[in-house]
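Asker: Provide a 3D model corresponding to the input given below.
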Amino acid sequence: MVVGDLVTGCDVLVVGGGPGGYVAAIRASQLGKDVILVEKDELGGVCTNHGCIPSKALIHAANLIHDMKNPGDIGIKSSVEFDFKKIQEWNSGVVKRLRDGIGYLCKKYGVEVTKGEAYLESSERARITLQDGRTSTLKFKNAIIATGSRSSEFPEFPYDGQLVISSKEALSLSEVPVDMVIIGAGYISIELGTMFAKLGTRVKIIQRSPRILTRVESEAVEIVSRKMEKLGIEVYLNSKPEGMRIENGRARVAISSKDTEKRTELAADKILVAVGVDPNSNNIGLENTGVELDKKGFIKVDERRRTTDTRIYAIGDVAGPPFLAHKAFREGKVAAEVIAGLPGAFDNRAVPAVIFSDPEIATVGLDEESAKESGFEISTGKFPFRASGRALTMDRTDGFVKVVANKKNGELLGIHIVGANASELISEASLSIEMAAFLEDMAVTIHPHPTLPEALAEAAEAALGRAIHI
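Answerer: Just a heads-up that it's a prediction; the model follows:
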């Protein structure tokens, strides 16, 4: 791309190089389009650099440390020390390797990557501002907006990057905090709270509602809650954070309880705010196009990921929930293929979700309540991991697999897993729902023994009324 007053052009402008953006750019280039990808920060977006990847690396390290310190009744004795700075160096290396890989793939497939910011001046023209301040005008035939989202602010606790932090800063800390207060009890709070507790932090979680993980099946949440209690995590339900004061260089967070009407103060070295996300749909010139936003600021799209402006598409977090990298991957491919004239559409039946708690929770499709609300008469089957030979050999017997099916014909509607390696088990479940499989299909599929996936077939058999091992 030439920088200066000269107007240059491309077939597809992709704004944002996160999971959705770089996949869309590569796929469009594979399909013969001239693609320019504009990213103001680092390729890979929040997921690769400040979210999915670094969090899972640190969770893995914390799990190793905790498991070595707490081997259970197996008969192993150990003494464990760890160097958190070294762990973070390893973590940074993992992130860099993946980020460099994305850059390599973009180059290999002919995607022109520009470091800077894009501002739409119309439905076919954008002003590109490079990191050194130089600008250029770019004319495009189609644009894909993939600018992602950012952590929502909590009014009484504005981010300062030092004391009051988002998940981004939490994942880049150089020292393990002594005391951490977490505002919010969604999946980020539970994942990071559990991780820090295993590293030795005294963790306190403040939640306005009566339970954590409000959108997750209650039976699964109960198992995770019990483990959090064993880890010493304090959870203040039905409570509201009201403000903070500084005393001897540390924060004192004031909370009030709806249940007791008492006011409590909690000590904190770090205050992690994790109360949701806001779309990055402002300051990119959408008002100069025909793109419409919903009342929360997310870009409205159809099943082809096309916005209300026929030249412009939107994918990933900026196009609304669920806020999942794998959903953005799929959307990026759809948008690129539609632009290339292929009959693509985001028509997936199943979008799995995973919470890397302890134990893990993974879910796909409808739960019992939502299935009933959708008008289905349902049948369910559950298989506990305490009856699994493989779970017993791993000393990981907490949790279960539950299947939800249409009682009339046995079609699988949802599968929910809480337990060890749930994140690895959910893909078979997701494929089953995507393929419109039935209970009988899962039940008669031979699963190798002894393995955790056997629990999927066992749960299906339970729903069919012919359970063997429970």
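
Asker: could you use CA atoms for every contact and neighbour count after this?
Answerer: Noted.

Asker: help me confirm that residue 434 comes into contact with residue 352.
Answerer: No - between residue 434 and residue 352 there is no contact under Cα atoms under 8 Å: 10.4 Å.

Asker: the two: which is more packed in?
Answerer: For residue 434 versus residue 352, neighbours defined as other Cα atoms under 10 Å are more numerous around residue 352 (22 against 18).

Asker: center of the chain, which residue is that?
Answerer: With distances taken as Cα atoms, centre = their mean, residue 324 lies nearest the centre of the chain, 4.6 Å away.

Asker: for it, give its distance to residue 120.
Answerer: With distances taken as Cα to Cα, to the nearest Å, residue 324 is found 26 Å from residue 120.

Asker: measure the residue nearest to the centre of the chain to residue 117 for me?
Answerer: 23 Å.

Asker: just residue 436 next, same as before
Answerer: Plainly put, residue 436 is 43 Å away from residue 117 if you go by Cα to Cα.

Asker: so which of those two has more stuff around it?
Answerer: Neighbour tally, residue 436 and residue 117, criterion other Cα under 10 Å: the higher count belongs to residue 117, 20 against 14.

Asker: the helix or strand containing residue 22 packs against which elements?
Answerer: Element membership of residue 22, judged by DSSP states H and E, is helix 19-30. On a contact count with 3 or more Cα pairs under 8 Å, 6 or more residues apart in numbering; DSSP states H and E, helix 19-30 meets strand 4-15, strand 35-39, helix 45-50, helix 84-108, strand 135-145, helix 325-339.

Asker: who touches that helix?
Answerer: Defining contact as Cα atoms under 8 Å, 6 or more residues apart in numbering, one finds that helix 19-30 is touched by 12, 14-16, 34-37, 43-45, 47-48, 102, 105-106, 109-111, 144-147, 315-316, 325-326, 328-337, 339-340.

Asker: do that again at 7 Å, thanks
Answerer: 14-15, 35, 37, 44-45, 106, 109-111, 146, 315-316, 325, 328-329, 331-333, 335-337 (Cα atoms under 7 Å, 6 or more residues apart in numbering).

Asker: what about residue 448, how many residues nearby?
Answerer: 9.

Asker: re earlier: separation between the residue nearest to the centre of the chain and residue 200?
Answerer: For residue 324 relative to residue 200 (Cα to Cα), the value is 29 Å.

Asker: equivalent analysis for residue 241, please.
Answerer: Distance, residue 241 to residue 200, using Cα to Cα: 24 Å.

Asker: now the second one, please; I'll put the structures next to each other:
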Amino acid sequence: MKMQGMGDNGAGLHIAVIGSGGAAMAAALKAVERGARVTLIERGTIGGTCVNIGCVPSKIMIRAAHIAHLRRQSPFDGGIAASSPAILRDQLLAQQQNRVDELRHAKYEGILQGTPAITVLRGEARFSGEHSLKVQLHEGGERGITFDRCFIATGASPAIAAIPGLADTPYWTSTQALASDQLPQRLVVIGSSVVAVELAQAFARFGCQVTILARHRLLFSEDPAIGEAITDAFRQEGIRVLEHCQAREVRYAEAEFLLDTTEGEIRCDQLLVATGRTPNSGNLALECAGVGVDARGGIVIDAQMRTQATHIYAAGDCTDQPQFVYVAAAAGTRAAINMTGGDARLDLTCMPAVVFTDPQVATVGYSEAQAQELGIKTDSRTLSLENVPRALANFDLRGFIKLVADADTGRLIGVQAVAPEAGELIQSAALAIRAQMTVQDLADQLFPYLTMVEGLKLAAQTFSKDVTQLSCCAG
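Answerer: Model (predicted):
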């Protein structure tokens, strides 16, 4: 991961930063560290998507739903009496929002207030020239800004499917779903990717009757075995998953949604549309600065996060980068280095990703299909969780761990895992890939017994051994 020019090379530069989320904050702080003066412009809530309406509130909600599920049902019900929990959604929501407010103040507002070299403007920014912005201030009036460099980090918003009648109904996006103090009796979720599956399971575990309409299959961009495992887990919990199903029309009457779908008519009390996110680039007047976008509105950038206007940079969800806040923050830091005379690149070849369903989905590197599309001959093994001692001790065998290796060299090039707490093991896999370890190297490592991450070692051992014939913690 190339990062050069780490000195103080931004002295005298004025950098405008549009946005205040993960990418924007990382860029602003790194630019100040390197001697620049920053004007940060935010049109909405300080902190962007992740802390306010994305990662943080959704994971709090998912965790609360997981606790509710375990009180209602667990593998140990034979010895621990189960009970049906009372879900006080308004109180859970208050707890969730309090933690969001705490983190926003500690990690965003407080830091900005304590950094004199960053001036914060609250308002809507748009380009008025190659080196200038106009900001429509929330307090009234307009302010012009000139800059030496500019960094765009305006994020993305929920994409709305073009379904006839949908716009005339009070449907939810993820934003409304996370902020609602009501739990619908019947919920339909349109979508099959990360946000759709995470929220669908959370609402089901709070007691809602949930139906998912998947245009293809769940998590269709991943290895097919991942979608199959999550679909099986969902159906076991009573979630109705309709694959290869689309809504043709939506109506709303007498507090009820009526969906005409390829599987017939479906009625529900609330509809959640989770069909992806669209870059927030349309109101910036990018053409005034010579900044180009792709077909979906994503700002086009190069390996250094530079746009077609060489003094203007961008990163995060408003570009074509993977939509993860840790990618955005890393890209923001590197963009700031480049804006102030350095040379930094972002290497995403070992980017880990987690879907916070239960079981979780965790991936890094190439899937078999991706590797083969690149002409890499692969060798792979899939370990069922019945061979992982931690899973046996948990009485929870849902999922698998799959390792993908380069057949010619034996090097590990990809890992896909579906398992409870799979997110806690994937970084070890990422480090193994980064270190160019072979599967035999991985098999020879010491892993603590009765941990889920030990499944990586066991999966690596299957390339040369029958792990069913090994003792519990055989090395």
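
Asker: follow-up on the earlier one: so which of the helices and strands packed on helix 19-30 of the first structure is nearest residue 389 of the first structure?
Answerer: Distance to residue 389 of the first structure, taken as Cα to Cα, is lowest for helix 325-339 among those, at 31.5 Å.

Asker: the closest one vs strand 135-145, what angle?
Answerer: 100 degrees (axes from the mean of the first three to the mean of the last three Cα atoms, to 10 degrees).

Asker: compared with the second structure, how much does helix 325-339 of the first structure deviate?
Answerer: Here helix 325-339 of the first structure, set against the second structure after superposition, deviates by a mean of 0.9 Å using mean Cα distance after the TM-score superposition for the first structure.

Asker: other SSEs contacting that helix?
Answerer: Judged by 3 or more Cα pairs under 7 Å, 6 or more residues apart in numbering; DSSP states H and E, the packing partners of helix 325-339 of the first structure are helix 19-30.

Asker: what range does the helix it packs on cover in the second structure?
Answerer: Under TM-score structural alignment, helix 19-30 of the first structure corresponds to residues 22-33 of the second structure.

Asker: and if you look at stretch 402-415 of the first structure?
Answerer: Mapping stretch 402-415 of the first structure onto the second structure (TM-score structural alignment) gives residues 402-415.

Asker: same question for stretch 178-193 of the first structure.
Answerer: Mapped onto the second structure using TM-score structural alignment, stretch 178-193 of the first structure covers residues 185-200.

Asker: what about residue 241 and residue 200 of the first structure, which has more around it?
Answerer: Counted by other Cα under 10 Å, residue 241 of the first structure and residue 200 do not tie: residue 241 has more neighbours, with 24 against 16.

Asker: spatially nearest residue to the residue opposite the more buried one in the second structure once aligned (excluding sequence neighbours)?
Answerer: Mapped onto the second structure by TM-score structural alignment, residue 241 of the first structure lines up with residue 247. The shortest distance from residue 247 of the second structure to any non-neighbouring residue, by Cα to Cα, 6 or more residues apart in numbering, is to residue 261 (4.2 Å).

Asker: for that neighbour, list the residues it contacts.
Answerer: Counting by Cα under 7 Å, 6+ apart, residue 261 of the second structure touches 245, 246, 247, 248.

Asker: so the counterpart of residue 363 of the second structure in the first structure, which of the three states?
Answerer: Aligned by TM-score structural alignment, residue 363 of the second structure pairs with residue 363 of the first structure. The three-state label given to residue 363 of the first structure by DSSP: H, G, I helix; E, B strand; the rest coil is strand.

Asker: pull the number of nearby residues for residue 363 of the first structure.
Answerer: Per other Cα under 10 Å, the neighbour tally for residue 363 of the first structure reads 28.

Asker: before we move on, what about the one 10 residues further on?
Answerer: Using other Cα under 10 Å, the number of residues around residue 373 of the first structure comes to 11.

Asker: how much space separates it from residue 366 of the first structure?
Answerer: Residue 373 of the first structure is 10 Å from residue 366 of the first structure, where distance means Cα to Cα.

Asker: let me see the ranges of the strands in the stretch 351-475 of the second structure.
Answerer: Using DSSP state E, counting those that start in this stretch, the strands of the stretch 351-475 of the second structure run over 353-355, 360-365, 378-384, 400-406, 412-419.

Asker: average distance between the longest one and the first structure?
Answerer: What it means is strand 412-419 of the second structure. Strand 412-419 of the second structure differs from its equivalent in the first structure by a mean of 0.8 Å after superposition (mean Cα distance after the TM-score superposition for the first structure).

Asker: what comes into contact with that strand?
Answerer: Contacts of strand 412-419 of the second structure (Cα under 7 Å, 6+ apart): 226, 359-367, 398-406, 429, 433, 436-439.

Asker: with the third one instead?
Answerer: Applying Cα under 7 Å, 6+ apart, the external contacts of strand 378-384 of the second structure come out as 368, 372, 399-407, 459, 462-463.

Asker: output those residues as CSV; include the columns distance to residue 25 of the second structure.
Answerer: Formatted as CSV, the contacts of strand 378-384 of the second structure follow (distance: Cα to Cα, whole Å):
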residue, distance to residue 25 of the second structure
368, 36
372, 38
399, 37
400, 37
401, 36
402, 36
403, 36
404, 36
405, 37
406, 38
407, 42
459, 39
462, 44
463, 44
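
Asker: next, give me the two most distant ones among these.
Answerer: 399 and 407 (24.6 Å).

Asker: name the residue in those two with the higher neighbour count.
Answerer: Between residue 399 of the second structure and residue 407, counted using other Cα under 10 Å, the more crowded position is residue 399 (27 against 13).

Asker: residue 229 is in contact with that one, correct?
Answerer: Yes - if you go by Cα atoms under 7 Å, residue 399 of the second structure and residue 229 touch, sitting 6.1 Å apart.

Asker: highest neighbour count among the contacts of residue 261 of the second structure?
Answerer: Neighbour-wise, the contacts of residue 261 of the second structure (other Cα under 10 Å) top out at residue 247, 22 neighbours.

Asker: distance check, that residue against residue 162 of the second structure.
Answerer: 10 Å.

Asker: show the contacting residues for the match of residue 241 of the first structure.
Answerer: So, once contact is read as Cα under 7 Å, 6+ apart, residue 247 of the second structure ends up touching 163, 259, 260, 261, 262.

Asker: the same query, at a cut-off of 10 Å, please.
Answerer: Residue 247 of the second structure makes contact with 161-164, 166, 190, 213-215, 259-266, according to Cα atoms under 10 Å, 6 or more residues apart in numbering.
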